[in-house]
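Student: coords please:
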Amino acid sequence: MTASRPRGSGHRTTVAASVVTLVLCCAYALSDGVVRGSVSLASTVLPAVAVVVALRVRRLTAPLPWVVELGGLLCLVVVSVTWLVQVNIQGAPRSTGIVPLLFLPLGYLGFLIASVLVILPIARRDGGKIVDAGIGALAGAGLLWTFVVLPVLDERDATLQERTFTLLSLLLLCGVTGALARAIASAERARPTLAFLLVAALMSVVGHVSKVLTADPATGTAASWVGVLWITSYVAMGAALLHPTSEHLSDPGRVQSARLSVAHLLFLWAALSINPAVAIIGKLVGRTPDIVLQSTVALLIAPLIIARVWRIAQLYESARVDLVRQATHDALTGLPNRRAVATHLETIVRSVDSGTLSAARLFFLDLDGFKSINDVHGHTAGDHVLVEVARRLRGAVRRDDFVARMGGDEFLILIPEDCPELAAHTVTRIRDALADPVAVAGTTVIVEVSVGSVPVTRADGESVERLLSLADAQMYIDKRSGHPAS
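Tutor: You can find the predicted model right below:
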């Protein structure tokens, strides 16, 4: 029952968003004047209200993206109100003044920033593929600008302001669209929410291109049906947060392989070189290269390339650290293993020989009767005992003391100082730590330990192997004597 409720709620959200979109689009298409302006205003107000409601009812661990999106929607509300007053009520051919010039870019910027903030947690374990998708989408946006949008703007001698706004909007929206499309493949539990954001971004891209292609040369007003695209985009923005899967957006997503195949490298090469290649070909045939496009694409792709390289370096370093830990630590207990013991003990011996460290003491531990625990209770119970012993030994010594598992039921403790009182006190702490029974397989077992210790002093000049052998011998003396010191 618990699992079915989110699915039902998500289905209702999708149906409701579809119905609202259909009603608003039909009302917009079948009306004009003040009514159409009011419908356009409603298409921004309703998503803003939906985001406010969702922020109150959803259990979001990261609400910042949606607060930013709400800010963007409120900017679009201001633009819609201005359009309603200036165009639909006062009869102006188009909305003018500082309000649309300032708030329209801020509205789209809010959506773009919110989308990036949503994508970031997913991208952390995506292996860089989201960045690659963004690079590819930017390359596609460059081609769309060069062959579809720019010729129309040149033909009607568009202003620099319109060109700049259209170019930046197209590039940024396409980049986010590509990244969202890739994020859907990684974030399984948040796919519906990401799909709504993808629809919003895609409709915005189509809306910008359609606005340019259908704009009236005299007034700059686009065809009336273009408004349907904006309505769909705005409703999708609000529905994204209303969908219950928005609560899973902070989930890191499925781990993706970071391996770069030959095909993947060819894709990146094509994405990075296609627009410069088009510019070179255009220059050869006598066409002036679009320097603004090339510069803007380069400025947008450069941080993505840096992010991609940084991600590869981060994954490499993480893999290196994991390999080093696997080579130097025991997989069961997490303690340093025999290889780490040799390295650490050799460092201690050198420090003592050079006088950097005055002395140290080595303790060699062996669990008494451990084989019988495995025989009677099974190896799983034996593993549990080893893990518990490791935990107790780590808690019985100081932070700077070295605790390791040599293998089997043998452990080692190395203390970077030495005196008879400290040695006896350490043995007592070890036995006290292991005195309480360990619960295994529905019963309890008593773990006893034999301890042998040897000093590491400058006068000894012993090798690592010799010290381990001496400590092992002392441990067997303690085992045969029945721990008289205890």
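
Student: C-alpha from now on. contacts and neighbour counts both.
Tutor: OK.

Student: Could you measure from V39 over to S233?
Tutor: Relative to S233, V39 is positioned 14 Å away (C-alpha to C-alpha, to the nearest Å).

Student: So between the two, which is more surrounded?
Tutor: Between V39 and S233, counted using other C-alpha atoms under 10 Å, S233 has the larger neighbour count: 27 against 23.

Student: here's the other one to compare against:
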Amino acid sequence: MVAAVKPDGRWARLGMPVGFLVLSAVFAGAYLTGPEPVRLVLLLLSGVIAAIAIALGVRINALPDRRPWMLTVLALAMLSIANAAWYLPAAIAGGAQTPPDWMAVPPQMAGYVFFLAASLMIVLRHTPRDASGTIDAAVWGVALATPVWEFLFRPRLLAAGQDTATQLFVLTQLLVLFGICGALLRVARTSGRGQVSLWYLFGALGMTLLGTAAVHMLPAGSGSQGSVPALLFALGYLSLGAAGLHPSAVRLMSPQRCATGGTPKMQLSMFGAAMLLIPVVGAIGQLTGSPPDGLLLTLAPMLTIPLVLIRIGRLNVQRSRDQRALAHQAAHDELTGLINRRELFTLMERAIERHADGRGGDLALLYCDLNEFKPINDRYGHEAGDAVLRATARRIAGAVREGDVVARIGGDEFLIFCPDADSDTAYALGSRIVRALAEPISWRGETLRVSTALGTTVWTQRETVAPDVLLAAADTRMYENKRTQTNRSVYCSDEASSPTLRTSRM
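Tutor: As a prediction, this is how the structure comes out:
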């Protein structure tokens, strides 16, 4: 059985980086001094080593999501097949040989697709915490790839007489790799201590970009045109293996914090600047004498427009969510979650209008005021008082009927509005509330007790009345009950803590 590697151990902090550097140095030395067959073996071996390292990392580190890393192993397998197709004929024949497109291009494209999918899966684990920022970063990555293509890669490809298919392949590579880099840079802000593994991923992307540049930038026919790109690709594969094997991959797959973005205006301004950069770069290239770049002006928008649509959709969702949150805050008490006085009066006005039109039964309003609440606040502090208020809200909500409305109007005062409730119904409901609130409340090992004084008014007349009038009547009854405290046994067997309930008919 393989022993688990401690993420914070000395091996993780020192051994892996040293091992990676040593292995990379060995590969570099062998590439620069060895013959072509040795380079081919090392290139293929780097992919195998990386795949084994990732498989071991998945098992040893018990990663919470293995799918991105399994896709990375598949990507390495496809790229190794493509590399064999490119370099094996040259090694066997002893010279530069170009393989048929069907042998090299499909596995290479498949490898990039798998790697793109794996990168997106890692990004998506962080996206829920910072979706807008991640999309912005990806768009900026694609946008920054456009000047690199227009002023570095494209002139070389045109000078070399490369066909449209080759240009399309290289441009796609650049846009995708830069987009992934942008998204992962944003992920770096949420990965916390998982950044070691993330920087290995950046190393792999960087080596891939440099290898792609070397293939097309180095002079044709030079020995370095084949060996330097192969070395860079091999180092990129080794960096991928290190990313999966390093224990910090666990934290990379388990984001712990959110990135803090700028203001919405600043975010949208930066987003718009990224979108504007693409056509501007294309126009500059044409103005400086280059032929029109239809590939760039077609492919880059094809990649960014879906991201733009997602970004706009998220803005709409966020706006709706903010509006709902503001509406909820305006209508509810923050501590208990009950509706507040303003919302209660709105509901009461509608019910009173229906009642005045002859619809429904009588309307009852119960005014509930806690006794012994201030001594609890004074002795145990406001946290205990808040716990009592939350418990009171839950118990009242559990005692009322479906359709009754419970509100907190401030301090230790609660209102219960009951449509279709006569005096007997209101009396029975008040009794249930009194019994429920007389039960002790446990808080941090302490037993807290409160009682309640209830006043009730029932509106029977089929005419409009202001909610304030009903509130004042119920308030009056509540204070009368506090003063008299009679008929306690009607509401609770514990006479020492039970108040009275007087009901007025209006």
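
Student: element containing L63 of the second structure, please.
Tutor: Taking DSSP states H and E as the definition, one finds L63 of the second structure inside no helix or strand.

Student: which one in the first structure is aligned with it?
Tutor: L63 of the second structure maps onto L60 of the first structure when the alignment is built from TM-score structural alignment.

Student: I'd assumed E247 was in contact with that match.
Tutor: Yes. With contacts counted by C-alpha atoms under 8 Å, L60 of the first structure reaches E247, the gap being 5.3 Å.

Student: quick revisit: tell me who's in contact with the match of L63 of the second structure.
Tutor: With C-alpha atoms under 8 Å, 6 or more residues apart in numbering as the criterion, the residues that contact L60 of the first structure are S246, E247.

Student: So it versus L241 of the first structure, what's the distance?
Tutor: As defined by C-alpha to C-alpha, L60 of the first structure lies at a distance of 10 Å from L241 of the first structure.

Student: One more: A17 of the first structure?
Tutor: According to C-alpha to C-alpha, A17 of the first structure and L241 of the first structure sit 11 Å apart.

Student: tell me which element D460 of the first structure falls in.
Tutor: With DSSP H and E as the test, D460 of the first structure turns up in no helix or strand.

Student: Next, count neighbours for it.
Tutor: Under the neighbour criterion other C-alpha under 10 Å, D460 of the first structure is assigned a count of 12.

Student: still on that earlier bit, so for A17 and L241 of the first structure, which sits in the more crowded spot?
Tutor: The neighbour count for A17 of the first structure versus L241, taken as other C-alpha under 10 Å, is higher for L241 (31 against 22).

Student: Now do the contacts for the more buried one.
Tutor: Taking C-alpha under 8 Å, 6+ apart as the criterion, L241 of the first structure is in contact with A50, V51, A54, L55, W66, T193.

Student: How about E410 of the first structure?
Tutor: Going by C-alpha under 8 Å, 6+ apart, the list of residues near E410 of the first structure reads F364, L365, D366, L367.

Student: rerun that using 6 Å as the cut-off
Tutor: Residues counted as contacts of E410 of the first structure (C-alpha atoms under 6 Å, 6 or more residues apart in numbering) are L365, D366.

Student: and it, what pairs with it in the second structure?
Tutor: Looking across to the second structure (by TM-score structural alignment), E410 of the first structure lines up with E413.

Student: what's the distance between its match and V22 of the second structure?
Tutor: Between E413 of the second structure and V22 of the second structure the distance, using C-alpha to C-alpha, works out to 72 Å.

Student: The longest helix along the first structure vs the second structure, mean deviation?
Tutor: Determined from DSSP state H, the single longest helix within the first structure is helix 291-328. Helix 291-328 of the first structure differs from its equivalent in the second structure by a mean of 2.2 Å after superposition (mean C-alpha distance after the TM-score superposition for the first structure).

Student: which residue packs closest to the most centrally placed residue in the first structure, ignoring adjacent ones?
Tutor: Among the residues of the first structure, the smallest C-alpha distance to the mean C-alpha position (C-alpha atoms, centre = their mean) belongs to R124, namely 2.6 Å. Spatial nearest neighbour of R124 of the first structure, excluding adjacent residues (C-alpha to C-alpha, 6 or more residues apart in numbering): P252 at 6.8 Å.

Student: Next, count neighbours for the one you found.
Tutor: Neighbouring residues of P252 of the first structure were enumerated by other C-alpha under 10 Å; the total is 17.

Student: again with V440 of the first structure
Tutor: Other residues within reach of V440 of the first structure by the criterion other C-alpha under 10 Å amount to 17.

Student: ok, how many other residues are close to the nearest residue to it once chain neighbours are set aside?
Tutor: Closest residue to V440 of the first structure apart from its sequence neighbours, by C-alpha to C-alpha, 6+ apart: A381 at 5.6 Å. Counted with other C-alpha under 10 Å, the burial measure for A381 of the first structure works out to 18 neighbours.
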